[in-house]
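> dropping the sequence and predicted coords here.
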Amino acid sequence: MSDLENIDYYDYKALLKRARSQIPDYVFQKDRFELPEIEILIEGNRTIIRNFRELAKAVNRDEEFFAKYLLKETGSAGNLEGGRLILQRRISPELLKSRINDFLREYVICRECGKPDTKIIKEGRVHLLKCMACGAIRPIRMI
């Protein structure tokens, strides 16, 4: 006898249990999104994020886009150089971490399901954040 013959098609709990057994375990993990520790170095009047490339890869966003956001939010000039972001003023690590968290909330994390599996897509002149996990779509402001 196969599994299908043993299932009572009107037993919701049995059907739910069967469906959940076919879903990979990582889907149920809440802590699978981990941002690497931010390496901030202050040299004179410059602030350097040494592992900026790894941060951008971890959040699955373009380095230029991420850098543009941080430069705008900190009110600083700066540039990307060899996987590092160099800001042309002294910025406290707490402020930088706060701005990075703001970026995650606005451009990475889905507001519906809370997962980081999102993409930025463009439809016409509107940019949208589309969640690949739950399918939610919401408009975002571009930088």
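Perfect, I can see it now. Here the structure is a predicted model, which means the values were calculated and not measured.
> make it CA atoms for all contacts and neighbour counts henceforth
Fine.
> contacts only, for the residue nearest the centre of the chain.
Most central in the chain under C-alpha atoms, centre = their mean is residue 108, positioned 3.4 Å from the mean C-alpha point. Residue 108 sits next to 59, 116-119, 129 when contact means C-alpha atoms under 8 Å, 6 or more residues apart in numbering.
> mind checking the SS state of residue 121?
At residue 121, secondary structure determined by DSSP: H, G, I helix; E, B strand; the rest coil is strand.
> distance check, it against residue 92.
Separation of residue 121 from residue 92 (C-alpha to C-alpha, to the nearest Å) stands at 33 Å.
> for the chain, what spans make up the strands?
Using DSSP state E, the strands of the chain run over 40-43, 46-49, 78-81, 84-87, 118-123, 126-131, 137-140.
> residue 21 is nearest to which of these?
strand 126-131 (23.4 Å; C-alpha to C-alpha).
> starting at the chain centroid, how far to the closest one?
Distance, stretch centre to chain centre, for strand 126-131: 13 Å (C-alpha atoms, centre = their mean, to the nearest Å).
> follow-up on the earlier one: closest to residue 99 out of the contacts of residue 108?
residue 59 (14.0 Å).
> next, count neighbours for the closest one.
Neighbours of residue 59 under the rule other C-alpha atoms under 10 Å: 22.
> want to compare, so here's the second one:
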Amino acid sequence: DFSQDVNYRYKMEIPKIHTEGAGNGIKTAFENLEVIAEKLQRSREMLIKHYTFSLGCDYVDQQPTILFGKHDQGTITKTLKSFIYNYVLCRHCNNPETKFDIQEKKIVMTCAACGKNYDLLPKSTLPLVAFVIRKNFETEQKKKKLIPIDFMVNKIAKIPMDSMKKQLLEWANDGELQQEEIPALMISGYLKNKETKQILDLLPLFNDKELIPASTHIYFLYALELLIKQRYEEFKEKPLFAAILQQFDFLKPESLEAFRSETAEPFVPQEFHDECIEMAEKYYEWLDQQEEEIEEEEEEEQ
């Protein structure tokens, strides 16, 4: 019943509760729910949702956690034991040394005691599994929107330059490469080596047949702006921005036009973005000239 362990290794925290209110307004205050969740190495929110699913009640997210309705000590303890049985104890060795790995379509439980792992699937009889997966997905989506490219640049900069291309390919093959990480990898290489030619080795990875569609090229331009911001004096004195853009001929014209349009949403202040556009003016002049020559050639052919 989880209350005894022959080796005296594990101790289960006893739930501490008290009743508040009366009649239709009666509720149960769970004083140490957060402590219990921490000791079980599961999130407080997950444990709360288990109680609401199991008891069919709503709750108030405060300290202490409030569960609507009157729930006695036996019910609270029994519900906690079912949580431990389903989401903490290893199915193979029965030890509570499992780790959660929340993936896109399942939760992988890995046991540190016996080394085995198994899956919890959202289509199972455990309603909490689907909730945890969905909640994790929503959290990850919010993180992607909030994390600026310069943060990823600093994080990914730890990868040695000579292994960067290999890492890109591995992530791409595993389907784990996010579009924002690609320019971050390249800019990281630039920051470490201070030579544009070093990241030219990665150019074969940047085309529509490989990793990213043309619609994501603008992220590379935004990342370049962050590079300029970090090395402003160097870029201000020399036409480096225009020179770099000319090197990266994989960039699609529509992305370049979107970058300098009024609808652009850069990761730098608008005033600085406008200054970057001025720095790239020579490149845009060259690009416009190339387009004019192409149009003239097409007219002559007609």
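Here it is on my side, so go on. Remember, it's a predicted structure, so these values are computed and weren't measured experimentally.
> which one of the strands of structure 1 has the most crowded surroundings?
strand 84-87 (a mean of 22; mean count of other C-alpha atoms under 10 Å).
> ok, residues contacting that strand?
46-53, 67, 71, 76-80.
> which of these sits closest to residue 17 of structure 1?
Nearest member of the contacts of strand 84-87 of structure 1 to residue 17 of structure 1, counting by C-alpha to C-alpha, is residue 53, at 41.2 Å.
> now do the same for the closest one: its match in structure 2.
Pairing criterion TM-score structural alignment: the partner of residue 53 of structure 1 within structure 2 is identified as residue 34.
> quick check: the gap between that match and residue 82 of structure 2.
Counting by C-alpha to C-alpha - residue 34 of structure 2 and residue 82 of structure 2 are separated by 17 Å.
> what do we get in structure 2 for residue 71 of structure 1?
Per TM-score structural alignment, residue 71 of structure 1 is aligned with residue 52.
> ok, now residue 34 of structure 1?
By TM-score structural alignment, residue 34 of structure 1 lines up with residue 11.
> next: residue 122 of structure 1.
Match for residue 122 of structure 1 (TM-score structural alignment): residue 102.
> ok, its match to residue 226 of structure 2 distance?
32 Å.
> check residue 287 of structure 2 too.
Per C-alpha to C-alpha, residue 287 of structure 2 is found 23 Å from residue 226 of structure 2.
> next one: residue 87 of structure 2
Taken as C-alpha to C-alpha, the span from residue 87 of structure 2 to residue 226 of structure 2 is 43 Å.
> residue 235 of structure 2 contacts residue 241, doesn't it?
Yes. With contact defined as C-alpha atoms under 8 Å, residue 235 of structure 2 counts as touching residue 241 (6.8 Å).
> between the two, what contacts are shared?
With C-alpha under 8 Å, 6+ apart as the test, residue 235 of structure 2 and residue 241 both reach residue 228.
> which one's more surrounded, those two?
residue 241 (23 against 17).
> helix or strand: which one has the more buried one?
Under the criterion of DSSP states H and E, residue 241 of structure 2 resides in helix 240-247.
> where in structure 1 does the following helix or strand past that helix fall?
Once helix 240-247 of structure 2 ends, the next helix or strand along the chain (criterion: DSSP H and E) is helix 253-259. Residues of structure 1 matching helix 253-259 of structure 2 are absent, with TM-score structural alignment as the criterion.
> pull up the aligned stretch in structure 1 for the helix or strand that comes right after helix 253-259 of structure 2.
For helix 253-259 of structure 2, the following helix or strand on the C-terminal side (DSSP H and E) is helix 270-279. With TM-score structural alignment applied, helix 270-279 of structure 2 matches no range in structure 1.
> now do stretch 229-240 of structure 2
Counting by TM-score structural alignment, stretch 229-240 of structure 2 lines up with no residues of structure 1.
> just the buried positions in that stretch, please.
Neighbour-count burial for stretch 229-240 of structure 2 flags 229, 235, 240 (criterion: 16 or more other C-alpha atoms under 10 Å).
> stretch 39-46 of structure 2 now?
Counting neighbours by 16+ other C-alpha under 10 Å, stretch 39-46 of structure 2 gives 40, 42, 44, 46 as buried.
> mind giving me TSV with these and columns for distance to residue 278 of structure 2?
Shown next, in TSV, are the buried residues of stretch 39-46 of structure 2 (distance: C-alpha to C-alpha, whole Å):
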residue	distance to residue 278 of structure 2
40	56
42	52
44	51
46	51
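> ok so, going back, more neighbours: which of residue 34 and residue 82 of structure 2?
Neighbours per residue (other C-alpha under 10 Å) separate residue 34 of structure 2 from residue 82, with residue 34 holding more: 19 against 14.
> so who does that one touch?
Here residue 34 of structure 2 is in contact with residue 44 (C-alpha under 8 Å, 6+ apart).
> any idea how far it is from residue 253 of structure 2?
Applying C-alpha to C-alpha to residue 34 of structure 2 and residue 253 of structure 2 gives a distance of 54 Å.
> residue 244 of structure 2 now?
15 Å.
> what do you get for residue 217 of structure 2?
Counting by C-alpha to C-alpha, the gap from residue 217 of structure 2 to residue 253 of structure 2 is 10 Å.
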